[in-house]
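**Student:** For reference, the sequence and a predicted model appear below.
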Amino acid sequence: MNAKIVLICDDEEGMRRYLKKMLEAAGLAVETFACGASLLRRIEGGSPGDAGLLLQDMMLPDTDGISILKRVRELRPALPVVLMTAYANGEAAAAARTGGACDFLSKPFTREAILEVIRSTVGPAG
């Protein structure tokens, strides 16, 4: 990913820690966020192009993944977004893709599954 940062937004601390540890072990820089508001502040204030991927949970205490996705499309249209959820269904996946997500993952997922999504979205990641 060439020094790009993976942004992870998930309200579950365990999921944030798991993804951060795994992705850092694969050589990626990672920033984590527990709510949509803090993520959007980061995206609004960050340097253009410094983030290479957003892993976004669908259900957050302050908003939902589709709302975040719409806002990210306005602020950073080229930022790849992968939505994640423990409540997967065809309707959620369709809304994610229609909204501009590049992929959709159902929790729980394997290390191999998340790394494959990263490879297919932004290039090699360990």
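**Tutor:** Thanks, I have it.

**Student:** When you work out contacts or count neighbours from here on, use the C-alpha atoms and nothing else.
**Tutor:** Noted.

**Student:** ok, which stretches of the protein are helices?
**Tutor:** Using DSSP state H, the helices of the chain run over 13-25, 36-45, 65-75, 90-98, 111-122.

**Student:** Buried deepest among those helices, which one?
**Tutor:** A comparison of the helices of the chain by mean neighbour count, using mean count of other Cα atoms under 10 Å, puts helix 65-75 on top with a mean of 18.

**Student:** what helices or strands is that one leaning on?
**Tutor:** helix 36-45 (3 or more Cα pairs under 8 Å, 6 or more residues apart in numbering; DSSP states H and E).

**Student:** Skipping its backbone neighbours, what lies nearest Ala88 in space?
**Tutor:** Nearest non-adjacent residue to Ala88, counting by Cα to Cα, 6 or more residues apart in numbering: Ser106, 5.6 Å away.

**Student:** Against that first model, consider the following:
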Amino acid sequence: MSRILIIEDEERISSFVAKGLKSSGFQPTVADTGKEGGYLAQTGDFELIILDLGLPDEDGFSVLSRIRSTNVDTPVIILTARSSIDDTVAGLEGGADDYMAKPFRFEELLARVRLRLRPQAAVPEDQVIRVGPLELDAGSRRTRLHGREIDLSAREFGLAEAFMRNPGQVLSREQLLSRVWGYDFDPGSNVVDVYVRYLRNKLGAEWFTTVRGMGYRFEEPS
């Protein structure tokens, strides 16, 4: 039975989520402050954390930062009323594995919980992918362009890998969401477009072609 930590100060929501998770076979624990939630998260006793951002004693981003700074890699799903793309990107870049806006349907939250608890396949070590002068090492998580190392975040690296494994092919936003973020559905944000823009800034816009109504194509510039 997987133990799930719910860091949420609104009793109505925490009780609703906890009851739903318990009836679905999970063992939920509720913390209603960032201090308590952060402490419990760092014990390593939980398989997943559901984190609100609007906590009474500190911002949820601070709790997330503290959790990740102590090398706790427990999956974190942010569940919050903040629905802007800036907050979504900040949460994912800050170390969250998923981001879900309130109001929400419990069935969707449950699907995301089960997805994050699903065992992930190990990445083969020393697997190097090359497209022209661009090189990606999936073992060491390093990227080089013309021999110069490019600093990519975890999400940027995952997106670059998805593109480099399919050069010349048009990948839809739904395919990229599935391969990089693990979504089985479109959560209704433009997070893919935001991260493609990040890669364009770091690798060069000429590597990426927007195919209107379909997605993106990645290939070596001519």
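**Tutor:** That came through fine. Here the structure is a predicted model, which means the values were calculated and not measured.

**Student:** TM-score for the pair, please.
**Tutor:** Overlay of the two chains. TM-score (TM-score structural alignment, normalised by the length of structure 1): 0.88; 119 aligned residues with a Cα RMSD of 1.5 Å.

**Student:** any idea what Asp98 of structure 2 aligns with in structure 1?
**Tutor:** Under the alignment (TM-score structural alignment), Asp98 of structure 2 pairs with Asp103 of structure 1.

**Student:** should've said Glu135 of structure 2
**Tutor:** In structure 1, no residue is matched to Glu135 of structure 2 (TM-score structural alignment).

**Student:** and the host helix or strand of Glu135 of structure 2, what does it pack onto?
**Tutor:** Assessed by DSSP states H and E, Glu135 of structure 2 sits inside strand 134-137. Contact analysis of strand 134-137 of structure 2 by 3+ Cα pairs under 8 Å, 6+ apart lists strand 128-131, strand 142-145 as its packing neighbours.

**Student:** Which of those sits closest to Ile6 of structure 2?
**Tutor:** strand 142-145 (34.3 Å; Cα to Cα).

**Student:** what range in structure 1 matches stretch 4-23 of structure 2?
**Tutor:** Alignment of stretch 4-23 of structure 2 against structure 1: residues 6-25, by TM-score structural alignment.

**Student:** Outside of that stretch itself, list whatever touches it.
**Tutor:** Contact partners of stretch 6-25 of structure 1, identified using Cα atoms under 8 Å, 6 or more residues apart in numbering, comprise 28-36, 39, 51-57, 59-61, 111, 125-126.

**Student:** same thing with stretch 58-66 of structure 2?
**Tutor:** Looking at what lies outside stretch 58-66 of structure 2 - Cα under 8 Å, 6+ apart - the contacts are 33-35, 37-38, 51-54, 91, 94-96.

**Student:** I'd like to know which of these is nearest to Ile67 of structure 2.
**Tutor:** Nearest to Ile67 of structure 2 among these is Gly38, at 6.4 Å by Cα to Cα.

**Student:** Tally up the residues packed near Pro119 of structure 2, please.
**Tutor:** When neighbours are counted by other Cα atoms under 10 Å, Pro119 of structure 2 registers 8.

**Student:** Find the nearest non-adjacent residue to the residue most central in space within structure 2, please.
**Tutor:** Central residue of structure 2 (Cα atoms, centre = their mean): Asp97, 3.4 Å from the mean position. Leaving aside its sequence neighbours, Asp97 of structure 2 sits nearest to Val76 (Cα to Cα, 6+ apart; 5.4 Å).

**Student:** Fine by me, thanks again.
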